[in-house]
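>>> below are the sequence and a predicted model for it; my questions follow.
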Amino acid sequence: MVVVESKSKIKENCLSLICLSLIAMETVESILQYYQNTNKEIPTDILLPKGETSHFNILESMNCLLTFPYMRRNYYKICLVDNSLVYQMGDRKIEIDGPCIVFSNPTLAYSLERKYECNRRKGYICLFNEDYLTGDLKAVLLKLNALYQDDVFPYIKLTNEEYEMFSLYFKGLRDEYTGSFEYRKEIIVNLLRLIIYLAIKIQLQHCPELKQQDFSDRLVRAFMKLLDGQFPVDSPKHSIHFKTPAEFADKLNVHVNHLNHSLKTGTGKSTTHLIQERIVTEAMDLLKNTDWSISEIGNSLGFEYPQHFSHFLKKHTGQNPSFYKKANILNISAINKFS
């Protein structure tokens, strides 16, 4: 005998399905789309087959688009600007007036409105993708991100003197980028690291209380942000990138033992426990709220074989994936009956 859920429960499940669909429709701007949307010349390396090239560019900026729509970007951007800006992040609005340096990365969704079409003085826009990052550059970007709480947009207000100092370094990036020196990438990467370290130094001078924050706490926040950033999985064709403690430690540029110690101290749970806990939560959501096959769900969560996924879920929940999948089918039938 099939037990039909209450109308309120059915409605709740329907809303969950709608929310999942909206998440899957999230807009992410590619680096190619950035050039197209801003009417800038498209570098030739961008037009190569996807995945075959890294990309870096440094652009001078005087005339600016007045608005950028709300979305994530799948590239890193560092902007040196002297303007009045309004950033929107979720329900938070951040207003900036005057010289500043702004950092954005692929995890941030935001919109931007400029109050003036032109910067008060020449600025720069620096773009690069994940493939361009070296280990050293990843490490310093992590240190920068660790300074910011989740509710603070990564920007740093500058004095006129600091703005002019950064302008010289960005001009150096521009000169190297347009030059032909054999080791120009090495110079560019080191200049980027210098710019980021100087930004960290200035931010710590502006906010001395940040110096008192324990690095382990920042590491815990960085880990949780990286873990949560993989979810929800929006397509059966996509798979999570990090599943093991070693993979997370490598991405965060720390030893796996140090990561585990910090998480155990900060959360009371091991790295493995936190990862598995989050994967179980996502597995349950996908089994109950999508029409993906069990094989597709397992693959999207990093399991090479369906039987490995089944063993994992039964170990943590006491039931096989087919149990929850069957419940989902019954639930959909009930929804159709009452629609």
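Okay, I see it. Numbers count the residues shown, from 1 in each chain.
>>> all contacts plus neighbour counts: C-alpha atoms, from now on.
Noted.
>>> point to the residue nearest the middle of the protein.
Geometric centre of the chain, nearest residue: residue 107, 1.5 Å, by C-alpha atoms, centre = their mean.
>>> just checking, that one touches residue 229?
Yes: using C-alpha atoms under 8 Å, residue 107 is in contact with residue 229, at 6.9 Å.
>>> verify the stated contact: residue 235 with residue 24.
Yes: between residue 235 and residue 24 a contact is recorded at 7.2 Å, counting by C-alpha under 8 Å.
>>> all helices for the stretch 151-300 of the chain, in order.
Under the criterion DSSP state H, counting those that start in this stretch, the stretch 151-300 of the chain contains helices at 160-177, 184-206, 215-228, 245-252, 256-267, 271-289, 294-300.
>>> just these: most buried one?
Highest mean neighbour count among those (mean count of other C-alpha atoms under 10 Å): helix 294-300, with a mean of 21.
>>> contacts for the helix or strand just after that one, please.
Downstream of helix 294-300, the next assigned helix or strand under DSSP states H and E is helix 306-317. Residues from elsewhere that reach helix 306-317, judged by C-alpha atoms under 8 Å, 6 or more residues apart in numbering: 280, 294-295, 298-299, 303, 319-321.
>>> between helix 271-289 and helix 306-317, find me the angle.
Following axes from the mean of the first three to the mean of the last three C-alpha atoms, to 10 degrees, one obtains 100 degrees for the angle between helix 306-317 and helix 271-289.
>>> mind listing what's buried along helix 306-317?
Neighbour counts over helix 306-317 (16 or more other C-alpha atoms under 10 Å) mark 306, 309-310, 312-313 as buried.
>>> using the three-state scheme, assign residue 95.
Secondary structure assignment for residue 95 (DSSP: H, G, I helix; E, B strand; the rest coil): strand.
>>> from residue 66, how far off is the residue lying closest to it once chain neighbours are set aside?
Leaving aside its chain neighbours, residue 95 sits nearest to residue 86 (4.5 Å; criterion: C-alpha to C-alpha, 6 or more residues apart in numbering). According to C-alpha to C-alpha, to the nearest Å, residue 86 stands 10 Å off from residue 66.
>>> pasting the second one now:
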Amino acid sequence: MDLIVHHNISDLYRSLNLPLEQELDFTIHFLPDLHQKLPFKSPVFRADYFSFVFVKDGKGSYTIDDNTYPFESRTVYFTNPGHIKAFEIIQSRDAYIITLTETFLMENVHPEIFKEFPFLLAETVPPKTLDQEVYSEFELLYTQIFKEFRNPGKYQKKVLGNLFVVLLLKIKAYFWQDYNPIEEGDRNSQIVKSFKRLLEQQFNGLLNTGFEYTHTVQDYANELNLHPNYLNTVIKSKTGKSAHQWIAERLISGAKSLLKNTSLTVKEISIRFGYSEPNHFSRFFKNYSGQTPSTYRKNS
């Protein structure tokens, strides 16, 4: 039984009994208004949006995958899509939360958001507790964002995007100037681990009768509850190869194994991999291996 709740920003609104007039891609809220009865402990969930939390006066903890971090007053932290999360609020006198989607970031903040701000892909994100002077710089920005959010207008998204990019620049300057996604990907990237584990599961099922191979980035993104663009960006930034390349290489490896170790025909193998036309599979195989499936089998 799956006890993990999957939701987007609109689902978050519904779970908090907040008014919802349209699908949302950016919100900011005063946390004491959302959670008036404390302590509050959230269910375990997996969100498809980013959350940025600014705690001027409060304390609690949040969990990402298998890491739990306590936070206190004058804390700044963020979480990103795809991870299993939970949080507990013990005190919340003055705190704000910004939630926003990858689409909003690309359209209103920066078209190459993850190239400009690679720390947004960080998965191990301890909270940062600041001195009063530095925290005040962030407070000035997020309270202005809150003001703009409450005053809709023709250029609201652009205004919010421009204010938010200043916030990201401040975060980058103070906390994440030297962040290297490749280093994290080698050590403790949960998304990379989950993606590779799923690849192995698919590969290990290749010899099973009736196995149906999943080989598009969208398929893997669906399994991992991520946007396919985000999955591809995370995998490329942390391994040096795109998700598509990883999938293709695993598919070729599996195909070679079947060609070498079974009597399945090329047509049967192509169907096993989801290709209705053997010619399409043969073309794909040759593009990656330099020879046709029949030639590879003959020379193996």
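Happy to help now that I have it. It should be emphasised that the depicted structure is a prediction, and the values quoted were computed from it without experimental measurement.
>>> what value does the TM-score take for this pair?
Comparison of the two superposed chains (TM-score structural alignment, normalised by the length of the second structure) gives a TM-score of 0.62, and 252 aligned residues with a C-alpha RMSD of 4.9 Å.
>>> returning to that earlier point: got CSV for the helices of the stretch 151-300 of the first structure, with distance to residue 33 of the first structure too?
Formatted as CSV, the helices of the stretch 151-300 of the first structure follow (distance: least, C-alpha to C-alpha, whole Å):
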stretch, distance to residue 33 of the first structure
helix 160-177, 21
helix 184-206, 24
helix 215-228, 25
helix 245-252, 27
helix 256-267, 37
helix 271-289, 30
helix 294-300, 26
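>>> residue 98 of the first structure: which of those helices is closest?
Among the helices of the stretch 151-300 of the first structure, helix 160-177 comes nearest to residue 98 of the first structure, with 9.1 Å by C-alpha to C-alpha.
>>> hang on, the earlier thing: rebuild the contacts of helix 306-317 of the first structure as a markdown table, extending it with distance to residue 161 of the first structure.
What follows is the contacts of helix 306-317 of the first structure, written out as a markdown table (distance: C-alpha to C-alpha, whole Å):
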| residue | distance to residue 161 of the first structure |
| --- | --- |
| 280 | 52 |
| 294 | 59 |
| 295 | 58 |
| 298 | 54 |
| 299 | 53 |
| 303 | 53 |
| 319 | 63 |
| 320 | 63 |
| 321 | 61 |
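>>> which residues touch the top strand by length along the second structure?
Using DSSP state E to define each element, the second structure has its longest strand at strand 84-100. Contacting residues not belonging to strand 84-100 of the second structure are listed as 4, 9, 25-32, 38-47, 49-65, 142 [C-alpha under 8 Å, 6+ apart].
>>> what about 7 Å?
The contact list for strand 84-100 of the second structure, computed with C-alpha atoms under 7 Å, 6 or more residues apart in numbering, reads 25-32, 38-46, 49-65.
>>> which among the residues you listed end up buried?
Using 16+ other C-alpha under 10 Å as the burial test, the contacts of strand 84-100 of the second structure include 25-32, 44-46, 49-56, 58-64 as buried.
>>> quick check: residue 85 of the first structure vs residue 144 of the first structure, distance?
Distance of residue 85 of the first structure to residue 144 of the first structure, computed by C-alpha to C-alpha: 21 Å.
>>> that should have said residue 35 of the first structure, apologies.
Taking C-alpha to C-alpha as the measure, residue 35 of the first structure falls 26 Å from residue 144 of the first structure.
>>> these two - which one has more neighbours?
It is residue 144, of residue 35 of the first structure and residue 144, that has more neighbours when counted by other C-alpha atoms under 10 Å, with 18 against 14.
>>> surely that one is in contact with residue 200?
Yes: with contact defined as C-alpha atoms under 7 Å, residue 144 of the first structure counts as touching residue 200 (6.0 Å).
>>> assign the counterpart of residue 72 of the first structure in the second structure to helix, strand or coil.
Per TM-score structural alignment, the equivalent position to residue 72 of the first structure in the second structure is residue 46. Here residue 46 of the second structure is strand, with the state taken from three-state DSSP.
>>> which ones are touching residue 46 of the second structure?
Contacts for residue 46 of the second structure (C-alpha under 7 Å, 6+ apart) come out as 4-7, 82-85.
>>> go again with 8 Å.
Contacts for residue 46 of the second structure (C-alpha under 8 Å, 6+ apart) come out as 4-7, 81-85, 225.
>>> now do residue 140 of the first structure
By C-alpha under 8 Å, 6+ apart, the contact set of residue 140 of the first structure is 193, 196-197.
>>> re the thing from before, ok, which pair from the buried residues of helix 306-317 of the first structure is furthest apart?
306 and 313 (10.7 Å).
>>> from the contacts of strand 84-100 of the second structure, which ones fall inside strands?
Secondary structure from DSSP E places 26-30, 40-41, 45-46, 50-64 of those in strands.
>>> trace the residue nearest to residue 95 of the first structure over to the second structure, please.
Per TM-score structural alignment, the equivalent position to residue 86 of the first structure in the second structure is residue 61.
>>> right, and its match touches residue 68 too?
Yes: between residue 61 of the second structure and residue 68 there is a contact under C-alpha under 8 Å: 6.8 Å.
>>> run a quick neighbour tally on the aligned partner of residue 109 of the first structure in the second structure.
Aligned by TM-score structural alignment, residue 109 of the first structure pairs with residue 84 of the second structure. Neighbourhood size, residue 84 of the second structure [other C-alpha under 10 Å]: 17.
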